[in-house]
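Colleague: the sequence and its predicted three-dimensional model are supplied below.
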Amino acid sequence: MTTLYRCITEDDTSQFCHRVSEALSKGWSLQGSPTMAHDPVKGVMRMAQAVTKQVTVDYHPDMKLGQQ
């Protein structure tokens, strides 16, 4: 088994929630709590959520993690 890791980031909009929900529906698990930080250049809050997933394929740097 291989554990994959990805960090989903997005402006603090419903799109962030949809991206995390989509990952959960594809078998990813939340890893820790979400974080929020202010982006002074864009003037918006940014969100981040780490997720992990157990897979049976070997890891390779060219993997498209969002498609796993």
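Modeller: Alright, I've got the coordinates.

Colleague: only C-alpha atoms from now on, for both contacts and neighbour counts.
Modeller: Fine.

Colleague: how much space separates the residue minimising distance to the centre of the chain from residue 56?
Modeller: Centre of the chain computed as the mean C-alpha position; nearest residue by Cα atoms, centre = their mean is residue 8, 2.7 Å away. According to Cα to Cα, to the nearest Å, residue 8 and residue 56 sit 22 Å apart.

Colleague: re the thing from before, who touches the host helix or strand of the residue nearest to the centre of the chain?
Modeller: Residue 8 belongs to strand 2-11 when elements are defined using DSSP states H and E. Identification of contacts with strand 2-11 by Cα atoms under 8 Å, 6 or more residues apart in numbering yields 16, 19-20, 44-59, 65.

Colleague: let's bring in a second one:
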Amino acid sequence: MLIYRYLTGEDDSAFCHKVTKALSEGWQLYGDPSYAFDPLSKKMRCAQAVTRVARDQPYDPDKKLVDF
């Protein structure tokens, strides 16, 4: 089963660490990153989709994606 996550955050080192942590846990980048201005906070926001194969596990919507 292929699992999908969409990571988002402010354009700062914390977002980069979030993506790096996902990659270190076996997630792979999926598609291009997104970058947009948030007019409410007046800050740039980043987003990156990641996927990972979870073998031999049925889908459970109550389970956190990081637990697959």
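Modeller: Noted; the coordinates are in hand. The model shown is predicted, which means the values in this text are computed figures rather than measured ones.

Colleague: sorry, back to before: give me the buried entries from the contacts of strand 2-11 of the first structure.
Modeller: 16, 19, 20, 46, 47, 48, 49, 50, 51, 52, 53 (16 or more other Cα atoms under 10 Å).

Colleague: max pairwise distance over the residues you listed: which two?
Modeller: The span of these, defined through Cα to Cα, is set by 46 and 53 at 23.3 Å.

Colleague: longest strand of the first structure?
Modeller: strand 44-55 (DSSP state E).

Colleague: next, the angle strand 2-11 makes with that one.
Modeller: 160 degrees (axes from the mean of the first three to the mean of the last three Cα atoms, to 10 degrees).

Colleague: list the helices and strands strand 44-55 of the first structure packs on?
Modeller: Contacts defined by 3 or more Cα pairs under 8 Å, 6 or more residues apart in numbering; DSSP states H and E place strand 44-55 of the first structure against strand 2-11, helix 14-25, strand 29-30, strand 35-39.
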